[in-house]
Each structure stands twice: as C-alpha cells, then as structure tokens.
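Novice: dropping a prediction and its sequence here:
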Amino acid sequence: MKTFSRCLAAALCTLLLATSVNAAVRIKDVTSLEGMRDNQIIGYGLVVGLKGSGDTMRNSPFTEQSLQSMLDSMGVNVRNANLRTRNVAAVVVTANFPAFVKKGTKIDINVASLGDASSLSGGTLIATPMMGSDGKVYAVAQGGLAVAGFSEQGAAQSLQEGIATSGMIPNGAIVERELADEFINLRSFVLQLTNPDFNTSVRIADAINAFTRERYGVRLAKERDFRSVVLRKPGKVSATRFIAQIEGLVIQPDTPAKVVVDERTGTVVIGNHVQISTVAVTYGSMVVRITERPMASQPEPFSENGQTVVLPDTSIDVNQDGGSLSIIGGTDLQTIVSGLNRIGLRPSGVISILQTMKTVGALQAELVIQ
C-alpha cells in the first residue's frame, strides 16, 4: 500500500513538473491538415507454398475456383481436375495508401486468411491487385509473408502461439496509380485540432497571425470553431514551405480538467487543472475469505454396509480495516496527490474515492471511466 502511494506521488509529481516545463508544443504535434490523410485499399489473392496448412477445397470452394482461374490464365486447364491440394490459401490483402504517394513507391501490406487454413507461415502471396473504394487498382501486392505466430498439430496434440493465420509483407505492394494531387494549387487550408478546444484554437490562430504579420505583413489565420483553424496562403510562397513554417510554430495548448480511470488495471491519471472542493474522506475495507476443505470419511474395517462419504468443512474469516478520516481539497495537482496519499489507499480505493467525490460534486473535473 505504501509502495503504491509513493509511486503515485512520484509519478504524478513528475507529470506536474513535466507539464509546467514542457507545456509548449509545436502546432504540427496538435493539429493535422484537413483532407491530407491515408486511404484504404483492399485486394483478394492466393497464398501458395504452405506446408499442408492451407485451405481444404471442400470447405473453401472459393479457394478452388480462384486456383482454377489463376491456372487458366496461365494456360493450364484444370477445370475437370479434382484439386485436393492443402498448400494454397485464399486471403484478403489490406493496406493504407498514404497521401501524396507516387508511382513506384512500395508500401506495407497486411494479409489475413479467408478460409480454413491453419497457418500462413512460409507462404508467398502471388500478384494481387489492390483497389480503392472507387473500384480502381492503385497497387499490386506480392511477396513472402512474415507471420509472428505458429500452429502445429499432431495426431493427439496441437500447439499454437500467436495468430498464424495473418501476417504482413513489408514493402509488399508497388503503387501503380496516384491520387489526384491538388495540394500545390490550394489557396487555403484547414488545421484540425487533435484535441478540440476553444482556447487552443484561438491560441493557434494568434500564434500564426503574429508570425505572418511579421513575415508577410498580413494576418492569415482565423479560428473557425473549437476544432479547426482556417489559413490563407500568401501568394509569394509555395504551399509546402508555408505549411512547414506554420507547423514549426510553438503554442501552449489548453487542456480540460479531466480524470481518467481504468478499472481493469487500476490506473488513475489526473490532469493538471483538476480541482477538488474541500471534503472529509474516510475509507475502510472488509475482506471475507471462505475456504472449503472437504474431508473423506472411511467406514470401519470389515463393516458390511459402510460407505466412503465426503464431509464438507467450511471456514469463514472476516477481516475489516477501519479507515481514518482525512481532509482533502486543493486547487493544484500536488495538493490533491498529497491528500490522497495521506489516506494510504490501494488503486481500487483511489478509484472508489474519486467516483464518490464526483457524485457529491466535490470533484471539479470530468471523470472518465474506462
């Protein structure tokens, strides 16, 4: 208990110092350009070269049809053949298509089994077109799979670790089509805040205007709402250079008062702006331990009608720790942490206290429970 209290104090005090010293961040770290994002592409293909761990043709008829179509395209007629190979698996191939990517660029791809294959380890993906939501082919994927897990099975035992039915191919797809690049012709841009906040939006606009007024003699930014800031590009500089200049500017983002609680791990994160109205807190815990120790009762030797029976033996122990009454209240993180540590709580106790404080209105912050 004492160890947790010391760790909580050390961690949150470090967070407080880090917040005070390193609160200023670059605009690029708290915003993104509207429209400048990745797109998703997808494809259907076959993985070959598996060691008897591929799809069964009876349970995965689409694998057999795909294999026949592929062989037909290569001049091999197997339409009337009874294919029973276990070295092939049908897969779905996915990838993120980055913004501004050019023809010939290689991108990473993910491969996942579609049928009943037990493992894709050692397999090779054959040429697979990858399409966007518009139905156009943007890349072609091919290569050997890297699979983290494995799956082995014998007559009486099987062993599996990780997921053997999915993997990835680094640089496994080559871009064949580019997205329309209108960035260089844009005259205005929109910066989207990663953590929407009215104060942060205004501070970003003010920082940009201070820079552009000195550099270009005009104010070029205007806060639109708590989520976005609109920019106009000056005529004598390229869009790329202008955005690079803006992203390097430093601002101090504002953060709401928030406490985040993860009940599964006992993690509690308290923001720097959290305030607690003065309250008296006491916390006690009761532990009830029930132990079952069944005992076997044997009959007397040479008894004719004796039977062995199991007799229950239950013991119940109750342990209750009384809590001390403490006064907690403060307008800064250090005071709050010191008040919580005086009680000497376990993580579950801290979570319970915070929930109760929120209920009575003493916690002046948003409480997020995950």
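Specialist: Sure, I can see it. Numbers count the residues shown, from 1 in each chain.
Novice: CA only for contacts and neighbour counts going forward, please
Specialist: Fine.
Novice: for this protein, what spans make up the helices?
Specialist: Taking DSSP state H, the helices of the chain run over residues 2-21, 27-30, 61-73, 198-215, 239-247, 333-343, 347-360.
Novice: who wins for proximity to residue 140 among those?
Specialist: Taking Cα to Cα, helix 61-73 is the member of these nearest to residue 140, at 15.6 Å.
Novice: how about that closest one: buried residues?
Specialist: Across helix 61-73, burial judged by 16 or more other Cα atoms under 10 Å covers 62, 63, 64, 66, 67, 68, 69, 70.
Novice: by contact count, what packs against that helix?
Specialist: Where contact means 3 or more Cα pairs under 8 Å, 6 or more residues apart in numbering; DSSP states H and E, helix 61-73 is packed against strand 39-48, strand 89-97.
Novice: that one versus strand 39-48: what angle between them?
Specialist: In terms of direction (axes from the mean of the first three to the mean of the last three Cα atoms, to 10 degrees), helix 61-73 departs from strand 39-48 by 80 degrees.
Novice: chain center to helix 61-73: distance?
Specialist: Remark: helix 61-73 is offset 37 Å from the chain centroid, using Cα atoms, centre = their mean, to the nearest Å.
Novice: what's the answer for stretch 322-335, then?
Specialist: In this view, stretch 322-335 has its centroid 34 Å away from the chain centroid, taken as Cα atoms, centre = their mean.
Novice: take this one as well and set it beside the first:
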Amino acid sequence: MNAQTSFDRSTLRRLAGRALSAWRGVAIVLCASLSVNQPVHADKIRDLAQVAGVRTNQLIGYGLVVGLDGSGDQTTQAPFTTQSLENMLVQFGITVPANVRPQLKNAAAVTVTAQLPAFAKPGQMIDVTVASIGNAKSIRGGELLMTPLRGADGNVYAMAQGSVVVGGITASGKSGSSVQVNISASGRVPNGATVERAVASSFTNGGDLVLNLNTADFTTATRIAEAINRTYGAGTASAMDGGSVSVRGPLDPAQRVAWMGAIQGLEVAPGDAPARVVVNSRTGTVVIGSEVRVTPAAVAHGSIQVTITETPQVSQPGPFSKGGQTVVVPQSDIQVSEDGAHMFKFGPGTNLDTIVRAVNQVGASPTDLISILQALKQAGALHAELVVI
C-alpha cells in the first residue's frame, strides 16, 4: 500500500512538472507575440502632418511708441521719427511750422509684427511684437499708437495699439558705465491687435483634403494612408508622395470639420529618423541621431599648445660712461606642448551610446568632436549625413 502510494505521488509530481513547463512555454510565446504586435512608438496624425490650406499669415506695420522716459530716438540721427509724428499731428488738425524741428526724446519709431492664425475672425485679439528701428535706448513703459498691420498682399488685416511690455532693462551712469539685462529695445503687446479682416481658406471648399507631413518620409506617408484606410475603408486615403497624403472628404463644411478631427486623432507609428549628425560650428553644438552607425575605425586626436612668454630685460649703461642710455631688451620664451593623443576604436555597427561614451572618456570638447566626426566622414566610417550649419 505504501509503495503504491509513493508511486502515485511521484507520478503526479512528474506530470505536474511537465504541465508547469508547458504553461511556461505558452506564457513565453504569448509575451513574445504581444511584444511583437505592440507598436514601439505611435503619434497622432495631428502631430505628424498639417492640413493643406490651414496656415498662419505674417503681418507687419510701422508705428510710433510714445511716453518714453527720455530713452526715445535722437531726432538728429533718426529724422523719420519726427516726420512720422508731424504727419500724425496733421491728421488731428495740428500744423507744425516749417521752420520748427521738434526735438523728441519720448518717442520711438518701431516695427510691429504679428502672426495671424488660421480661421481668425474679425474682432478676435492677437499678440504683437514691437521692435525699435531707430536708436532708442529703451521702449519700456511706452504706448504703441494705432498701427495698421498689413499682409503680403498689402491689405490691412489688423489694427494694433496698447502698452508695450518689455522684459529687458538698461541702466547707465554719467561716467559711461552701463548695465544691460536682455533687450529693452523690443517688447510685446499681449492681445494688442484686433483682427479686422478674415483670410479666405481653401478648407471649406469641396474636394479632397491633403495632409502635408511635417517631415517628409515615404514610410510615414504610407503608414498614415494605411491607418486611415484600415479605419474608414479602402480607398479613403492615398499617399501622393513622401510628403503628402490625399484624403477623400465630404462636401458639407460641418462634416469636413468633424471628419478631419477624427482623422487627426488616429495614431500612427512614424518611420525611423534618418541617420544624421547636425553640427553647429558657431556654438559648438553637436546633435547625433539614434540611427547613426560607425564601421570599424581607430581614432587618435590630440591638441598642440603654443605658449609665448615675454620677459623684457633692462640694460643699464656702465658707470661714468658718456652717452650711455638705458635700453629695454625684449626676451621671448616660446614653448610648444602637445597633449597626449588618446586613441579609441569603434567596432562594427557602433551605435550612438558607444560613440558618446568613447568621446566622453577621452575628454574631447565639442570642437574636438566636430573634428573627429568630419574625419570619420572623410574616411567613410561614418554612415550618416553630416550637416554643418
């Protein structure tokens, strides 16, 4: 009886172990399939593309800022400020004598710029930026007088007026010393312009809608079209090229708005970013994309330092000498030193993390990194587009 019981227990234990192993295998397969089917990264279409015809428009105008505390334009060097003020006074029935030239210190000529958003309607308020075009030291505390803002076609689309908000400050003393924080010759007027004219948009017209990608990519354009067709049926969208996707839309404007809102909410996994290295030679900024790869290469980089020290020597004439003069004899000490060149090696298929780690280990500066990347590109070891701006 005991032998039979032990046999049954061992058999059951063995069968339970086999079942547990089988379930573990199934769990591993399920987890692997879920990880494969789950997208790595997905963005909404509204973040990847813009609707054709829906855009902002630039506005610009010329105006006057008054009420400054003696920091305005100097009329001798900026005569157009006085001329503008005289023309404004004429419109109010005030005539300045021809032989009188006002010496203004509290006024400044400025340019006024603004961005007119898409679908902006008359009566809505937009922000404006005010910048001095003369020699005004500061426009802090000034008041922008009514300024018409025109578009590229010459029509007036907004009127600007209001108090200028300046984020910078400038202070100077009689000795010539001055302190400046940020820029005080430009500022903003929040809600300083009123829209007077609406810009016609092609969105309300019938026909297909076009999505223009923010970054042209054939893979992203194809995936956007596939996502729309998978949700709303085949033939709804088609990729025109690597930068545009055409979408069939209803004729009714209200339905087009709801239709485009639903399409922009779809999630799409964008294509991989191109292998690109962007170098700003002026600031020393280097941005390396995640897809950058380097083939096997060995890099050695060092720097040469030249130090020149001037130690002038004074030569005195002998005692009781006639006609002797004290002469300063220059003496230069030149030293040339070369820092130890560090060598590091990149293996096949080296990724971004390895590149950054290797450069940091040798203590290379941004300038050194730029030189290393340019040398790797010339050697054919850097498999990426090198963009220098």
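Specialist: That came through, no problem. Please read all numbers here as calculations on a predicted model, not as lab measurements.
Novice: mind listing the strands for the stretch 51-200 of structure 2?
Specialist: All strands of the stretch 51-200 of structure 2, identified by DSSP state E, counting those that start in this stretch, fall at 57-66, 107-116, 125-132, 143-150, 156-163, 169-172, 178-181, 186-195.
Novice: out of these, flag the one nearest residue 305 of structure 2.
Specialist: Closest among the strands of the stretch 51-200 of structure 2, using Cα to Cα: strand 178-181, at 35.7 Å.
Novice: number of nearby residues for residue 270 of structure 2?
Specialist: The number of residues packed near residue 270 of structure 2 is 21, by other Cα atoms under 10 Å.
Novice: ok, and the closest non-adjacent residue to it?
Specialist: Closest residue to residue 270 of structure 2 apart from its sequence neighbours, by Cα to Cα, 6 or more residues apart in numbering: residue 220 at 4.9 Å.
Novice: now for the aligned residue in structure 1 for that neighbour: which residues touch it?
Specialist: Using TM-score structural alignment, the equivalent of residue 220 of structure 2 in structure 1 is residue 200. Residues in contact with residue 200 of structure 1 (Cα atoms under 8 Å, 6 or more residues apart in numbering) are 226, 252, 253, 254.
Novice: same check, this time on residue 131 of structure 1
Specialist: Shown in contact with residue 131 of structure 1 (Cα under 8 Å, 6+ apart): 41, 42, 43, 137, 138, 139.
Novice: before we move on, back to that, will you turn the helices of structure 1 into a markdown table that also has distance to residue 366 of structure 1?
Specialist: What follows is those, written out as a markdown table (distance: least, Cα to Cα, whole Å):
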| stretch | distance to residue 366 of structure 1 |
| --- | --- |
| helix 2-21 | 18 |
| helix 27-30 | 21 |
| helix 61-73 | 52 |
| helix 198-215 | 17 |
| helix 239-247 | 30 |
| helix 333-343 | 15 |
| helix 347-360 | 8 |
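Novice: residue 290 of structure 1: which of those helices is closest?
Specialist: For residue 290 of structure 1, the closest of these is helix 347-360, at 21.5 Å, according to Cα to Cα.
Novice: where's the alignment partner in structure 2 of residue 277 of structure 1 relative to residue 349 of structure 2, distance?
Specialist: Superposed on structure 2 with TM-score structural alignment, residue 277 of structure 1 falls opposite residue 295. Per Cα to Cα, to the nearest Å, residue 295 of structure 2 is found 6 Å from residue 349 of structure 2.
Novice: higher neighbour count, these two?
Specialist: The neighbour comparison of residue 295 of structure 2 against residue 349 (other Cα under 10 Å) goes to residue 295, with 16 against 13.
Novice: wait, isn't that one in contact with residue 382?
Specialist: Yes - the criterion here is Cα atoms under 8 Å, and residue 295 of structure 2 meets it with residue 382 at 6.8 Å.
Novice: count of residues packed around residue 43 of structure 1?
Specialist: By other Cα under 10 Å, 19 other residues sit near residue 43 of structure 1.
Novice: likewise for residue 92 of structure 2?
Specialist: Neighbours of residue 92 of structure 2 under the rule other Cα under 10 Å: 8.
Novice: need the counterpart of it in structure 1.
Specialist: Taking TM-score structural alignment, the alignment pairs residue 92 of structure 2 with residue 74 from structure 1.
Novice: if I pick residue 167 of structure 1, what's in contact with it?
Specialist: Shown in contact with residue 167 of structure 1 (Cα under 8 Å, 6+ apart): 110, 111, 112, 120, 145, 146, 147, 148.
Novice: just give the closest residue to it, not the sequence neighbours.
Specialist: In space, residue 167 of structure 1 is closest to residue 147, 4.5 Å off (Cα to Cα, 6+ apart).
Novice: kindly report the same for residue 192 of structure 1.
Specialist: Using Cα to Cα, 6+ apart and skipping the chain neighbours, the partner closest in space to residue 192 of structure 1 is residue 228 (4.5 Å).
Novice: and that neighbour, what's its match in structure 2?
Specialist: The alignment partner of residue 228 of structure 1 in structure 2, by TM-score structural alignment, is residue 244.
Novice: for residue 211 of structure 1, same thing?
Specialist: Taking TM-score structural alignment, the alignment pairs residue 211 of structure 1 with residue 231 from structure 2.
Novice: how close does its match get to residue 359 of structure 2?
Specialist: With distances taken as Cα to Cα, residue 231 of structure 2 is found 47 Å from residue 359 of structure 2.
Novice: more neighbours, those two?
Specialist: Set side by side, residue 231 of structure 2 and residue 359 show more neighbours around residue 359, with 17 against 11, by other Cα under 10 Å.
Novice: is it true that the more buried one touches residue 369?
Specialist: Yes - between residue 359 of structure 2 and residue 369 there is a contact under Cα under 8 Å: 7.3 Å.
Novice: just so I know, which of the strands of the stretch 51-200 of structure 2 lies nearest residue 281 of structure 2?
Specialist: Closest of those to residue 281 of structure 2 is strand 178-181, at 26.3 Å (criterion: Cα to Cα).
Novice: which residues touch the closest one?
Specialist: In this structure, residues lying in contact with strand 178-181 of structure 2 by Cα under 8 Å, 6+ apart are 168, 169, 170, 171, 172.
Novice: surely the second one meets residue 184?
Specialist: So the one you mean is residue 169 of structure 2. Yes - contact criterion Cα under 8 Å: residue 169 of structure 2 and residue 184 qualify, at 5.3 Å.
Novice: re the thing from before, contacts only, for the residue nearest to residue 167 of structure 1.
Specialist: Residue 147 of structure 1 is in contact with 120, 121, 122, 163, 164, 165, 166, 167, 168, counting by Cα under 8 Å, 6+ apart.
Novice: who's in contact with the aligned partner of residue 112 of structure 2 in structure 1?
Specialist: Taking TM-score structural alignment, residue 112 of structure 2 has residue 93 as its aligned residue in structure 1. By Cα under 8 Å, 6+ apart, the residues touching residue 93 of structure 1 are 42, 43, 44, 45, 109, 110, 111, 112, 130.
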